[in-house]
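Colleague: return atomic coordinates for the entry below.
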Amino acid sequence: ADAVWRGLSTLAGSWIGGGANQTAMLEVYGYNQALYGGMVFVDIVIANLWMAIILIGIGKSEKIDKWLGADTSAIEALKEKVSNYTQQVSRNPSLTDLMILAAIAFGTVGFAHFGAGYLSAFFTDFVNGLTPGLTRNLFTFLSSSFFWMISITTVIGIILSYTKLRTYEGAGASKFGSVFIYILVATIGMKMDLMLIFDNWQLIIIGAVWMSIHAGLLILVAKLIKAPFFFLAVGSQANVGGAASAPIVASAFHPSLATVGVLLAVFGYAIGTIGAVACTFLMQLAAAG
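Modeller: You can find the predicted model right below:
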């Protein structure tokens, strides 16, 4: 439970998706919750430093776009499209709206709990039958009910986004969901001992190297495909910061683009668990080697 790769799996969940994915990795791989505060400390420090760099870059976005050779006409078109959609669905939420949002949220989670119980039981037998031991350890996430609960709720959320229920975004669906994200983070925080970071301060260096690779690849790809700085900044923050900070970065470019930050963050949540599992798979191999 104290293995570093287990702790880094939570960091992968956070930096690919967000808080929910981070919690999923904590539950799936059973990292020692007393040591978890060190990983959260790395997450907060490195992620906020990177966000500060991005915000500084926004003030010089014209120069950066020129250096990237980017065509920003797509951004202007996006501003107009998002503004129009926001105006179409935006409304003051009624009691009915709030009750429907609550029903969707709790109904989805209830169904996910129900389905996760059956799936985790089925895959527990499957995983226990795998040999050798290394292969079995690599697929332990399949026996976690929390993994299946997150996966089921994510799939349902994506499906509902293609129905008329997506208009509830205008009634504050994302804000409603963010409340529960903060509750989730608070409950995790009650189990931490942040002073333990001094027992393993090397984690800060690992986090800095990790983020440097992330930044380097983003800049390289943006330069190659001549992508505007907007997509680099908001796309990065949607992964690293999630729904809490991606809209802030997007709105720094233009207030109407905040929704784009939310949408990219939601996509990050959708792939966060699977992406973090894949990343942890590689870390397990490295640790075993």
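
Colleague: okay, CA-based contacts and neighbour counts for the rest of this
Modeller: Fine.

Colleague: residues in contact with the nearest residue to N92 once chain neighbours are set aside?
Modeller: In this structure, N92 finds its nearest non-sequential neighbour in A171, 6.2 Å apart by CA to CA, 6 or more residues apart in numbering. With contacts defined as CA atoms under 8 Å, 6 or more residues apart in numbering, A171 is in contact with V89, S90, R91, N92, P93, D97.

Colleague: again, only this time at 7 Å
Modeller: S90, R91, N92, P93, D97 (CA atoms under 7 Å, 6 or more residues apart in numbering).

Colleague: look up how far I181 lies from it.
Modeller: Relative to I181, A171 is positioned 18 Å away (CA to CA, to the nearest Å).

Colleague: what are the ranges of the helices in the protein?
Modeller: Read by DSSP state H, the chain holds these helices, from start to end of the chain: 4-16, 19-29, 36-58, 61-68, 73-89, 95-128, 133-138, 145-160, 173-189, 202-225, 229-240, 246-253, 258-288.

Colleague: to compare against the first, here's another:
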Amino acid sequence: MITTGFGYISFLLIFMAIVFIITDKYGHLKLFQVFPAILWIFVGMSLFATFGLFDGNSDSLNGARSMISKDFLPLMLCMFLLTCDVRQVLKLGPRMILAFFCGTISICIGFIVAFIVLKKWLPDFAWAICGAGAGTFIGDTLNMNAAAAALGVTGSDFAYCVLMDTFGYTIWFAFLLSTCSHAMTTWFNKKMKADTSVLEEIAARIGKEQEKKDNTAPNFTELLTLAAVAFAGAWITHFISSKMPTNSFMSISTWRVLISSLIGISLGMTRFHHLKSAATVANVFLYLSLANTASWSNLKECTGAPVFIIFCFIFLFVHLIGMLLASKIFKFDLFTAHVASMANIGGVSSAPIIAAQHNPNYISFGVLMGFIGNIVGTYVVLILAQILRVL
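Modeller: Okay, here's the model as predicted:
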């Protein structure tokens, strides 16, 4: 049994490293393509917790847990979001941004419909679970983690968020990949009367901007500056959030998430946007936060898994209908509809893959559209959670 905070954090980092070493080495296997690292980390940590590896009565261990959830989350948000430059995103043009938000709105409607249909079978705290779970479908794991912290979704409740993330993402990603063929694209564009003439022009403009990016490894000074900026952002977040009023809708945790996100987005429009490896280092804190949340879980309590899987089917179906209607109204081509949808549901890591299936020159579209989800996702899902709460 682990009884100290230092031992606890050490174990989290060791376990995370083992999972990523294995998934990186054997990532070509179907097993690791269907079940990503996030699932292995969450299930693994939940099993350790279920079988009593962590001493829940230890002040030292619980202090470490609190530090990770309270201090490292805003630090991670500041570091991650400074990689998203809103000015670059705007270069996508109004049509691509409109397509993204059509996807966002249809997902929100899908969550509301699924919640109304299934609420009698969902647990009492489902409004917050579904709200946090929506974070990964309007953004990325980053937004799910942030929303869960703001809404107080932990332990076994958070397990349902991870279940929705893994199941919903896998189904939708497979569906989009299967519909990327040239024949499907031609048929879809003809049916929707889509205009694709502006794509090449926008792609060329964005491509030139991406080529200017410095991809060399960061030096010591750059990493130290990155750490200083992130810690300063988290420190400012704690100071401001402690002065903010709280109520049943806005807890101090919610303020921390909102303020640190705003600081990170603001830093993305300064020279700090060019700090190297920000996203890579932020991912360490992201998965540390995820593993920490999982360590409170007891898988024996996760009896509601089937209803959350049905929830995913319902909201994805509504999202599909919504994107088809939007494509018909606004004459979106299949590429635009695909990438807008995946930028919501898969984020920065998956949207470029779908974009590349259509045209390797369009990868930058996926990257920038994925950034929109990182920027707005947390704010959108917190509003969605309150709507579900009222329902």
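
Colleague: map A103 of the first structure across to the second structure for me.
Modeller: Residue mapping for A103 of the first structure onto the second structure gives A228, with TM-score structural alignment as the criterion.

Colleague: cool, and G235 of the first structure?
Modeller: When the second structure is aligned by TM-score structural alignment, the residue opposite G235 of the first structure is A340.

Colleague: surely that match touches F100?
Modeller: Yes. The pair formed by A340 of the second structure and F100 meets the contact definition of CA atoms under 7 Å, at 4.4 Å.

Colleague: of the two, who's got more company?
Modeller: Applying other CA atoms under 10 Å to A340 of the second structure and F100 shows that A340 carries more neighbours, namely 32 against 26.

Colleague: next up, the contacts around that one.
Modeller: Residues counted as contacts of A340 of the second structure (CA under 7 Å, 6+ apart) are A99, F100, G103, M369.

Colleague: let me know the closest of those to H273 of the second structure.
Modeller: M369 (17.1 Å; CA to CA).

Colleague: please work out how many residues are found near that closest one.
Modeller: The number of residues packed around M369 of the second structure, counting by other CA under 10 Å, is 28.

Colleague: and for the aligned partner of it in the first structure, nearest residue in space, chain neighbours not counted?
Modeller: In the superposition onto the first structure, M369 of the second structure corresponds to L264 when matched by TM-score structural alignment. Computed as CA to CA, 6+ apart, the closest residue to L264 of the first structure that is not its neighbour in sequence is A238, at 5.7 Å.

Colleague: likewise for W296 of the second structure?
Modeller: Of all residues not flanking W296 of the second structure in the chain, G155 sits nearest, at 4.4 Å (CA to CA, 6+ apart).

Colleague: same question for I54 of the first structure.
Modeller: For I54 of the first structure, ignoring the flanking residues on the chain, the nearest one in space by CA to CA, 6+ apart is A233 at 6.1 Å.

Colleague: for V221 of the first structure, see how far away that neighbour is.
Modeller: According to CA to CA, A233 of the first structure stands 13 Å off from V221 of the first structure.

Colleague: dump the residue contacts of A99 of the second structure.
Modeller: The neighbours of A99 of the second structure, taking CA under 7 Å, 6+ apart as the test, are T336, A337, A340.
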